[in-house]
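A.B. asks: pasting the sequence and the predicted model now:
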Amino acid sequence: MVFKGIKKRVKHFLNRNTDTAFNNAEPVIVSRDKHPVSRKQISNNALKVLYRLESAGFEAYLVGGCIRDILLNHNPKDFDIATNAHPEQVHKLFRNSRLIGRRFRLVHVHFGREIIEVATFRANHPEDTKPVAQIKGQHKSATSNTGMLLRDNVYGTVEEDAARRDFTANALYYSISDFSIHDYGQGLKDIENRTLRMIGEPSVRYQEDPVRMLRAVRFAAKLDFDIEEATQAPIPEMGKLLLNIPSARLFDEALKLFQSGHAEQSFRLLREHQLFRFIFPEADELLNEDEPGFIERLILCTCQNTDKRIAEDKPVTPIFLFAAFLWPKVQQHWEEQKAFMPPVPALTKAAQLVLDQQVKVTAIPKRFSTAIKEIWDLQLRLQRRNGKKAFQLLDHPRFRAAYDFILLREQAGENLDGLGVWWTDFQNSDDNAKQKMASKAGHPRRGKRPSGKPSNNRYKNRSRSRKPKDSAPKSSD
């Protein structure tokens, strides 16, 4: 059971009726002797921030995911703090801090590579959405015409802050003053039942911030929770609100979904709740027509390999993920472009067309998009391995990623005529064996695509035409 250490000790608290907890502003308070959260499990830097805020006369709580993860016997990576101190007051207390954000004003306290995020208690905006923030240059209205929050800097109490959090499992506050846990919305009960429940009316909360739909999927995948029925019901209909989210923010959310160790389950849930199309629209379109199932297998293999690397504490990069997710659309455009140009420029053109569409949705940084195009380009070049070309390709900085991508395509069921095996053997051979392999490797059949399927290349049998020479000498006139 998830709650081995806490279930018995707080059972009497979990049975209390807290349906009206937010209205009455009365949290369930679990004292230190009745919960398993220990300061030994909390970052020393987070404790330093908590103690300094308290010694300065402010309220200070460790809040959200870190408390939830400790209760679930997970190792939290981030430690967030909520306080009644305003951002400018927090900034004055810590010389190693920075004020960040406009829509949501925060303080980041830096301890080397670790950042402790400190947020001031938030309250709801006035219903008339009059300007209430003091930050220069902010929009005069608190919400857009779709109901999305444009700024969120109305400060309030801890009770008001809890009511504004997204899910009940994230509305847990650990008090540094007496080490108790304050539960404002049956979060402990929902954690025990492995249920993800939205605080407040889900449709309104999604309208305030459509990214909460992606967060619902991400937390359900990460925690192996079920999304409560009322929380998931509006998602398919309201998913289109994600079209209003800046592409840079959606790129960040995509990384959280697919690079946190639960990519496979995230993909399955995104498809189930009809949200994948708002992150990878062209890939989703092809998935709906994917009768052989190759595209789905390619994405699932990519997700599984990524999850495995993270589990083994190996580095991962969005380059490989985006290259795999977008590759089927590149192949489709490639076939179309080869009717007008040779294979190499056709592939370059296809790659650019796909990336130009994707960056409108998720703003892929140039350093990533350049590397993605190199991996795609090498899918064709890795076939041309005769003579010195094999040795030159082996030294290419993107060779390893391109080789892994070849293996991934074969793993998903694409027929590449043993290309992955050849390159595996080539890398594992001595110099003499490499020379023999390279000398025996022939050129790929002209007009043949990497999947092994022939293309209608109009250049295939095209011969050069030469202007006939005149047999008679030119006149000297």
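C.D. replies: Great, that's in hand.
A.B. asks: from here on, contacts and neighbour counts on C-alpha atoms
C.D. replies: Noted.
A.B. asks: contacting residues for residue 160?
C.D. replies: Residue 160 sits next to 121-124 when contact means CA atoms under 8 Å, 6 or more residues apart in numbering.
A.B. asks: show the buried residues in those.
C.D. replies: Buried by 16 or more other CA atoms under 10 Å: 121-123, out of the contacts of residue 160.
A.B. asks: returning to that earlier point: in JSON lines: the contacts of residue 160, plus distance to residue 287 and secondary structure.
C.D. replies: Below are those laid out as JSON lines (distance: CA to CA, whole Å; DSSP: H, G, I helix; E, B strand; the rest coil):
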{"residue": "121", "distance to residue 287": "43", "secondary structure": "coil"}
{"residue": "122", "distance to residue 287": "41", "secondary structure": "strand"}
{"residue": "123", "distance to residue 287": "42", "secondary structure": "coil"}
{"residue": "124", "distance to residue 287": "41", "secondary structure": "coil"}
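A.B. asks: ok, so of those, who is nearest residue 181?
C.D. replies: Residue 181 has its nearest neighbour among those in residue 121, at 16.7 Å by CA to CA.
A.B. asks: which residues does residue 78 contact?
C.D. replies: Shown in contact with residue 78 (CA under 8 Å, 6+ apart): 65-66, 116.
A.B. asks: please redo it, this time with the cut-off set to 10 Å
C.D. replies: For residue 78, the contacting residues are 42-43, 46, 64-66, 114-117, by CA atoms under 10 Å, 6 or more residues apart in numbering.
A.B. asks: ok, now residue 84?
C.D. replies: Taking CA under 10 Å, 6+ apart, one finds 53, 57-61, 90, 119-122, 155-158, 161 in contact with residue 84.
A.B. asks: how much space between it and residue 170?
C.D. replies: 18 Å (CA to CA, to the nearest Å).
A.B. asks: equivalent analysis for residue 252, please.
C.D. replies: 20 Å.
A.B. asks: of the two, which one has the most company?
C.D. replies: residue 170 (26 against 13; other CA atoms under 10 Å).
A.B. asks: need the strands for the chain, in chain order.
C.D. replies: Using DSSP state E, the strands of the chain run over residues 28-30, 60-63, 80-83, 97-100, 106-111, 114-120, 172-175, 181-183, 195-196, 226-227.
A.B. asks: comparison target below:
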Amino acid sequence: MIRKLLRKVFRRPATSPHHEPALIPIEQHGIARSQLSPAARKVCSTLQEKGFKAFVVGGAVRDLLIGQTPKDYDVATSATPEEVRALFRRSRIIGRRFKIVHVMSGPETIEVSTFRASQDAESAETDEHGRVLRDNVFGNQEEDATRRDFTVNALYYDPGTETIVDYHHGVADIQQKTLRMIGDPRTRYREDPVRMLRAVRLGAKLGLSLDPAARHPIREMAPLLENVPAARLFDEMLKLLFSGHSLKCLQQLRAEGLHHGLLPLLDVIVEQPAGERFVTLALENTDERVREDKSVSPGFLFATLLWHEVLQQWERRKAAGEPSQPALFEAMDEVLDGQARKLAITRRIATDIKDIWALQPRFDKRAGKTPYRLIEQPRYRAGWDFLRLRAQAGEIPMEVVDWWDRFAHANHDARDELLLEAPPEAAPARKRRRRKRKPGARGEAPATPESA
């Protein structure tokens, strides 16, 4: 109570004077209503017909201005969540911190939010660090624009008039390739520390330079990310990694001193020449797939980012005398447990990561029935893709990758030939098996995985 009283007396910002927004016509911005999704147009027209204000807002307008196709659409309106819900049969109110409405139209989901009031420290519910926990005070469009994080995200497009409403010179900032924060950056980062990560992601994705006033406090305020729930941090990390510019994003994270709150082991990884090459290849591959609109796997990408730390722990345990296979699984658990304290990696994704890692030593065995069993594994393709990355990084010979590719696509006779061509290290195991087992007996030699 004392803290809030002092903040109220000494730090309460003066009320911003009212100012008219810039109304930018289609002749200047070039966005026609036909470029919007049918669902977004329908939501806006339905709300407007009932007397409410309604605009496509934020990222969709920004992306259209820079020539990109929006992946989703948000609508801001003067209607309350309950009023929006009453107008659309296929809709639902969601959210705790901010109540919003999801309106479903065919395969699309439009996120509809009510204009929010200007926020100050004493009116919002915050934690001891200033992070906003709950605030559902509704306001007008000008206040809503002030509440948004960056000027390029505070753009409102009216499909009815094809006009952009711009309160904070966001269109000019896009033209000048500048990412600028609305309001005092330090205050905005305290309200929501994830904005620091969002600044890095948007700058890389849009090719915008972060305004010095917004960049300067980041390194100092990076510890605030410690107070962000792990699940939310993980969601933001996925957005960053699958932005199509993940390599640039991670490089910028390190430059701004933010990576410690996300991937604490990233420094250890990239400081190793082989590890840096491996991570770079993985990120480049992910960016290429995103840009080509191909499927991407969180499990696969996190497996690549953390592999060299697993490799280091595995080798350390084997050197201490631990059996190879148990040592690998202990190393996997140790690395993932270290990440779990920062990122709420879901159980499903963690399982995918472990499956990919566990397959790697099995690729060393190219004799007997082992190859037949391996190519039948559900995660074989992901494991082979991971193996190829290791070869491209110089960790293992590319010959190993080529052999498995030929074996997987060969007929039965060709596979027999490939087994006969197995490298010398596999031959003794095959001979021992023939001497020790009766003809036709099934079995597999004890696992002795070795890492390149």
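C.D. replies: That came in fine, so what should we check first? What you are looking at is a predicted structure, and each value in this text was computed from that prediction instead of being measured.
A.B. asks: just the buried ones from the contacts of residue 84 of the first structure?
C.D. replies: 53, 58-61, 90, 119-122, 155, 157-158, 161.
A.B. asks: and the furthest pair within the contacts of residue 78 of the first structure?
C.D. replies: Spatially, the most separated pair among those is 64 and 114, at 17.7 Å (CA to CA).
A.B. asks: does residue 194 of the first structure really touch residue 222, like I thought?
C.D. replies: No - counting by CA atoms under 10 Å, residue 194 of the first structure sits too far from residue 222 to count as a contact (11.4 Å).
A.B. asks: who has more neighbours out of residue 64 and residue 114 of the first structure?
C.D. replies: Using other CA under 10 Å as the criterion, residue 64 of the first structure and residue 114 rank with residue 64 on top: 24 against 15.
A.B. asks: now which residue in the second structure aligns to the more buried one?
C.D. replies: The equivalent of residue 64 of the first structure in the second structure is residue 58 (alignment by TM-score structural alignment).
A.B. asks: any idea how far the closest residue to that match other than its chain neighbours lies from residue 122 of the second structure?
C.D. replies: Nearest residue to residue 58 of the second structure, sequence neighbours excluded (CA to CA, 6 or more residues apart in numbering): residue 153, at 4.2 Å. For residue 153 of the second structure, the distance to residue 122 of the second structure equals 25 Å [CA to CA].
A.B. asks: show me what contacts the match of residue 64 of the first structure?
C.D. replies: By CA under 10 Å, 6+ apart, residue 58 of the second structure lies in contact with 73-76, 145, 148-157.
A.B. asks: need the counterpart of residue 318 of the first structure in the second structure.
C.D. replies: So residue 318 of the first structure corresponds to residue 298, using TM-score structural alignment.
A.B. asks: got a list of what the residue lying closest to that match once chain neighbours are set aside touches?
C.D. replies: Nearest residue to residue 298 of the second structure, sequence neighbours excluded (CA to CA, 6+ apart): residue 349, at 6.7 Å. Applying CA under 10 Å, 6+ apart to residue 349 of the second structure gives the contacts 297-300, 302-303, 355.
A.B. asks: trace residue 349 of the second structure over to the first structure, please.
C.D. replies: Taking TM-score structural alignment, residue 349 of the second structure has residue 368 as its aligned residue in the first structure.
A.B. asks: likewise residue 395 of the second structure?
C.D. replies: Match for residue 395 of the second structure (TM-score structural alignment): residue 414.
A.B. asks: likewise residue 215 of the second structure?
C.D. replies: Under the alignment by TM-score structural alignment, residue 215 of the second structure pairs with residue 232 in the first structure.
A.B. asks: ok, back up a step: doesn't residue 405 make contact with the match of residue 395 of the second structure?
C.D. replies: No - if you go by CA under 10 Å, residue 414 of the first structure and residue 405 don't touch, sitting 11.5 Å apart.
A.B. asks: between these two, which one's more packed in?
C.D. replies: Taking neighbours as other CA under 10 Å, residue 414 of the first structure and residue 405 compare with residue 405 leading, 22 against 18.
A.B. asks: that one and residue 214 of the first structure, how far apart?
C.D. replies: Per CA to CA, residue 405 of the first structure is found 27 Å from residue 214 of the first structure.
A.B. asks: cool, residue 426 of the first structure as well?
C.D. replies: Residue 426 of the first structure is 43 Å from residue 214 of the first structure, by CA to CA.
A.B. asks: so for the two, which sits in the more crowded spot?
C.D. replies: Regarding residue 426 of the first structure and residue 214, a neighbour count based on other CA under 10 Å identifies residue 214 as having more, with 26 against 20.
A.B. asks: ok, now which ones touch the more buried one?
C.D. replies: By CA under 10 Å, 6+ apart, residue 214 of the first structure lies in contact with 206, 220, 235, 239, 242, 250, 253-254, 256-257, 266, 269-270, 273, 275-276, 279.
A.B. asks: for residue 120 of the first structure, same thing?
C.D. replies: Contact partners of residue 120 of the first structure, counting by CA under 10 Å, 6+ apart, are 60, 81-87, 90, 104-107, 153-158, 161.
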